[in-house]
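Undergrad: Pasted the sequence and its predicted model underneath.
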Amino acid sequence: LRTEKTELKHCDNVLRKIALSRFDITLIAKHNDRNFLEVNSCDFLSDGSDRVGQISGKQFADQSIYLENAATDIQVKGWISLPTFSRSQADLQYFYVNGRAIRDKVIAHAIKLAYKDVLYHGRFPAFVLFLEIDPSQVDVNAHPTKHEVRFRQSRYVHDFIRHTVGKAIAETMPKQEQQGAEQYREIVDDYIRAAQTNSALPSNSYMPKSGSSPSHVRETGHGYGAQVVNEYDLLLKTPPEEAHTAEEAPPLGYAIEQLHGIYILAQNANGLVIVDMHAAHERIVYEQLKASYQQGDLATQPLLVPLTINVSPQDAALAEQYSEVFLKFGFRVERFGEDSIVVREIPSLLQQADVNTLVLDVLADLSMFGTSEKLEQANNELLSTMACYGSVRAHRKLTIAEMNALLREMEATERSAQCNHGRPTWVQLSIDQLDKLFKRGQ
């Protein structure tokens, strides 16, 4: 045996799994005459979330969504974390098959794919899921400890779980009561604590240098150049009506101003909404590209003046080799001599993008993936790159109507709470948080 503390932790983990497997039982665990785990029986549907919170933590319960789906001989239900709640390791993942707690690579892979373009790199989702399936379709003797199973139709189970989880995430739209990720609320709480104690602001607070101005703020990350979107026709369809009161505002509210050419400040019924306009528009364009690609109808636009790009002989050969792949993504690219290519047609969604740099990046991806099969598997990564180029850039001055149009598009777009790289696109500061900052009512 190991140390008492380590063994107690193992016992606690086992008991928590048991507690989640049977909501109809009361479980009390004692150590040295002290209860270290105590949960009461409850109804799964009406009080299940409370029990999950007792076992997995209140943060998970508050930032999770309930899902349920059924098909022939298979059903899944339970709770999955919003992308705003994630872990540095896979330590808050509970999966049950016919009431038995199991670990399964097929299930883990399916859930990973469902979160792949909404979760920040290196982070893991949390979930408590229950799968009911025909016992004849499961081999429970696949592992001596019975912790693993083997599905007779693993592909069917994999796709069912991936579709169910992915659909639940996609259909989760911004809510007025949503506060954003805990890690971002902690930043605000630091300021609140500092204000309440009259101490200095946190050391990482931003204080402009003398003579600084918004023009000194630049967007970090991709460094795709100073190309900006000069048109906003994709978003500006019909100017929204102004709300008479904050309570009448939609989930993301109505824009009131733009900050440093990067953020949109909006007011909703809950308080202040701050939107990263590039990240938000990137997600919108990405979802549009994915939908068009999957339907095989990416709208394209011929260039009035074909674009000639000087490349290495190797890249020229690569462009020629993968010309059909380029066509699938809406580009008509042809080899032009030994060391150059010519672009004659591009996707309509990317008409304001830096096509030169984008094509070079796609060639780099092609070179990395090496084969068309691997490229097909990575099409979302390529579409993500395209969306980044096609989205509005930092320092693009937007009108109030354009900002409101962007907010409405976010509300109508799946997975709009995160950009393609898993970063949040917006956060909320509630009136209560703002009141605490200014010590109102104290």
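TA: Structure's in. What do you need?
Undergrad: CA atoms for contacts and neighbours, from now on please.
TA: OK.
Undergrad: In this protein, which strand is the longest?
TA: strand 300-310 (DSSP state E).
Undergrad: Please compare the first structure with the one that follows:
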Amino acid sequence: MPAVQQRQIIKPLPSQLANQIAAGEVIERPASVVKELLENALDAGAGRIDIELTNGGMNGIMITDNGIGIRADELPLAIARHATSKIESIDDLLALHSLGFRGEALASMCSVSQWEIVSRNAASELAAKLSHQLPEQVLEVNHAIGTSVTINNLFHNTPARRKFLRAERTEFRHCDEVIKRMALARFDVGFYVNHNSKQTLRLPAASDDSGRARRVAQVCSQNFINQSLTIDYPHNNMRLRGWVSQAEFSRQSTDMQYFYINGRIIRDRVINHAIRMAYQNILPPGRHAVYILHFEIDPASVDVNVHPTKHEVRFAESRLIHDFISRSLRDALGVVGVKGVAETSATYISQETPLPNNSYSPIPMPAEYETNDSMFGRVLSIVHSRFALTQIKDQQVDKFYLIDLARASALWVASHWLNSYSQQQVKSQPLLVPQRLTLTDQQRINYQLTESLLIDLGIQLSAETTGDYLLRYVPNLCRTYVSDELCINLLNTKLHRDDLQDQIINLLTKTRFDSSKLNLTEILITLSDKNALQTVNEFADCWRELDESSLQEWFKLSS
């Protein structure tokens, strides 16, 4: 008779073994340790993080931050599995505002390494220290406010895992990439990296647009900054902002693509497809875009509790998000449905406009501009990015109008701009990346004479040591105009406070604009008010009715 196999008794796993099993998912290599510790430092409110790596992180990782620190009585809990300060209930999990939340990372990495944690909060004179040598005894030591975590000899007690690690150069490259991803997520935090006692990366905290641009250039190259567009597109509870490469700058690989959701780097097929769709007509096969994009959304609309690495997400409305991202990028790139780029201006600042659920159109769909308050009716088409053709029924008769949007927009913007100026309430929009302006001698003189007036109008520049100027702020009302061209036109005009209306209308008419971002409804209503037009005689002819007599006159036809 065959021997009866004895049934194994079901029993709980020892805590150390359970943590080592969990480490298999959370801690794959030294870069995983770096990622988890950086997330903890950022969640602790750190303004500076120092990273020390030895042998690509395989022999040593030490990360020091100046965050809020951990109380001595809480330090043993910090290395306990499923212990965290980030969430307390399922409601917190469904609306996460922190990078970490699972309470697994520290326990996992401590189970497969020789570790030490030193931390001090502002309420304590001395820091608390806990280590693998005395894991249950908290010692008092000297340390600055903040936390220092040391992880040595990763996988020393699990040699089967350690043999899968690669060469020092490879492991360091993975750690370096994790650090750069975090640095592009949090420009307000300084990152300083040493490898084998040699500084390899120095990224000071950036508090302004020029500092952020320097960090992007340091991580992704100055060529990327020179050949990229900065975007900022809000819509309802969503916002997409960052840098995207133009058609002239692409790569053979996807190694310089960074997408963040509420500050968390993610990989998602929906997002990737939306971005590929935006670039499909302007990049040749085999080439990939470069981008750093930050997507902000209500945390309750996205689930980040999908995988222990927290790189994957699920959206409540994936189709809406896909269309918003794809359309926003197409708008910024100037994609018009055929191969080519229609606009090469360096900065686009989007106004909040409704997004239809149908396919992208660079000109707003006519249904979006139905209005009962305008004499022009709905917009049928926009020709040459300047002229609007509209239609309205009047007593069962179709009437058609042709509107010069350059003049109409100048009238509308100038009216609101000068009204805000007279009340000292001009609102300005900072450019994500300041635009460099090389001025002529006359433009410099004009700037010096009108600097205070330009500031009152919402235009702010700063002088560089090179002699150039950086354009930093433009008025919100001028977001549809090419900002550097608008500034140059202002400097070419000897502005006078007593003659601003005519001067601003004239220079706005000469400045290029993006017709897809115009507030057409408001402009059409303003044009319908004949009393408003009487005060600006030169703009009384910014629209024409296409009636039979005018068409006959244009074509020189006899009745």
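TA: Arrived safely. Since the model is a prediction, treat every value here as computed from it, not as a measurement.
Undergrad: Kindly provide the TM-score of these chains.
TA: With the length set by TM-score structural alignment, normalised by the length of structure 1, the two chains reach a TM-score of 0.40; 189 aligned residues with a C-alpha RMSD of 2.9 Å.
Undergrad: sorry, back to before: toward the C-terminus from the longest strand of structure 1, list the very next helix or strand.
TA: For strand 300-310 of structure 1, the following helix or strand on the C-terminal side (DSSP states H and E) is helix 313-321.
Undergrad: name the helices or strands packed onto that following helix?
TA: Judged by 3 or more C-alpha pairs under 8 Å, 6 or more residues apart in numbering; DSSP states H and E, the packing partners of helix 313-321 of structure 1 are strand 332-335, strand 340-347, helix 355-369.
Undergrad: how about the next helix-or-strand element following it: buried residues?
TA: Per DSSP H and E, the first helix or strand lying C-terminal to helix 313-321 of structure 1 is helix 323-328. Within helix 323-328 of structure 1, the residues that count as buried by 16 or more other C-alpha atoms under 10 Å are S323, V325, F326, L327.
Undergrad: residues touching the last one, list them.
TA: Put plainly, it is L327 of structure 1. Residues in contact with L327 of structure 1 (C-alpha atoms under 8 Å, 6 or more residues apart in numbering) are V333.
Undergrad: And it, how close does it get to Y286 of structure 1?
TA: Applying C-alpha to C-alpha, to the nearest Å, the value for L327 of structure 1 to Y286 of structure 1 is 18 Å.
Undergrad: Next: the second one.
TA: Distance from V325 of structure 1 to Y286 of structure 1, counting by C-alpha to C-alpha: 18 Å.
Undergrad: what's the answer for the third one, then?
TA: If you measure F326 of structure 1 against Y286 of structure 1 using C-alpha to C-alpha, the figure is 17 Å.
Undergrad: All the helices of structure 1, residue numbers only.
TA: Secondary structure of structure 1 (DSSP state H): helices at 4-21, 44-56, 58-62, 105-114, 154-170, 182-196, 277-295, 313-321, 323-328, 355-369, 372-377, 379-390, 400-411, 431-437.
Undergrad: okay if I get these as a markdown table plus distance to Q301 of structure 1?
TA: Formatted as a markdown table, these follow (distance: least, C-alpha to C-alpha, whole Å):
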| stretch | distance to Q301 of structure 1 |
| --- | --- |
| helix 4-21 | 55 |
| helix 44-56 | 50 |
| helix 58-62 | 46 |
| helix 105-114 | 32 |
| helix 154-170 | 29 |
| helix 182-196 | 41 |
| helix 277-295 | 14 |
| helix 313-321 | 19 |
| helix 323-328 | 12 |
| helix 355-369 | 12 |
| helix 372-377 | 23 |
| helix 379-390 | 14 |
| helix 400-411 | 23 |
| helix 431-437 | 47 |
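Undergrad: Relative to Q75 of structure 1, which of these is closest?
TA: helix 154-170 (9.1 Å; C-alpha to C-alpha).
Undergrad: what helices or strands is that closest one leaning on?
TA: strand 64-71, helix 105-114.
Undergrad: quick one: the longest one to helix 154-170, angle?
TA: Read it as helix 105-114 of structure 1. 30 degrees (axes from the mean of the first three to the mean of the last three C-alpha atoms, to 10 degrees).
Undergrad: Show residues contacting helix 105-114 of structure 1.
TA: Under C-alpha under 8 Å, 6+ apart, the answer for helix 105-114 of structure 1 is P125, S154, V157, H158, D159, I161, R162, H163, V165, G166.
Undergrad: got the buried residues for that helix?
TA: V106, I107, A108, A110, I111, K112, L113, A114.
Undergrad: now do stretch 30-38 of structure 1
TA: Quick answer for stretch 30-38 of structure 1 (16+ other C-alpha under 10 Å): L37.
Undergrad: end to end, how far does that stretch reach?
TA: 9 Å.
Undergrad: Any chance you could list what contacts that stretch?
TA: D12, T26, L27, I28, A29.
Undergrad: can you rerun that using 10 Å?
TA: Stretch 30-38 of structure 1 is contacted by residues L8, D12, L15, R16, A19, T26, L27, I28, A29, Q54, I55 when judged by C-alpha atoms under 10 Å, 6 or more residues apart in numbering.
Undergrad: Among the residues you listed, list the two that are farthest apart in space.
TA: Spatial extent of the contacts of stretch 30-38 of structure 1 (C-alpha to C-alpha) is set by the pair L8 and T26 at 19.8 Å.
Undergrad: on that earlier part again, wait, which of the helices of structure 1 is closest to L303 of structure 1?
TA: For L303 of structure 1, the closest of the helices of structure 1 is helix 355-369, at 10.7 Å, according to C-alpha to C-alpha.
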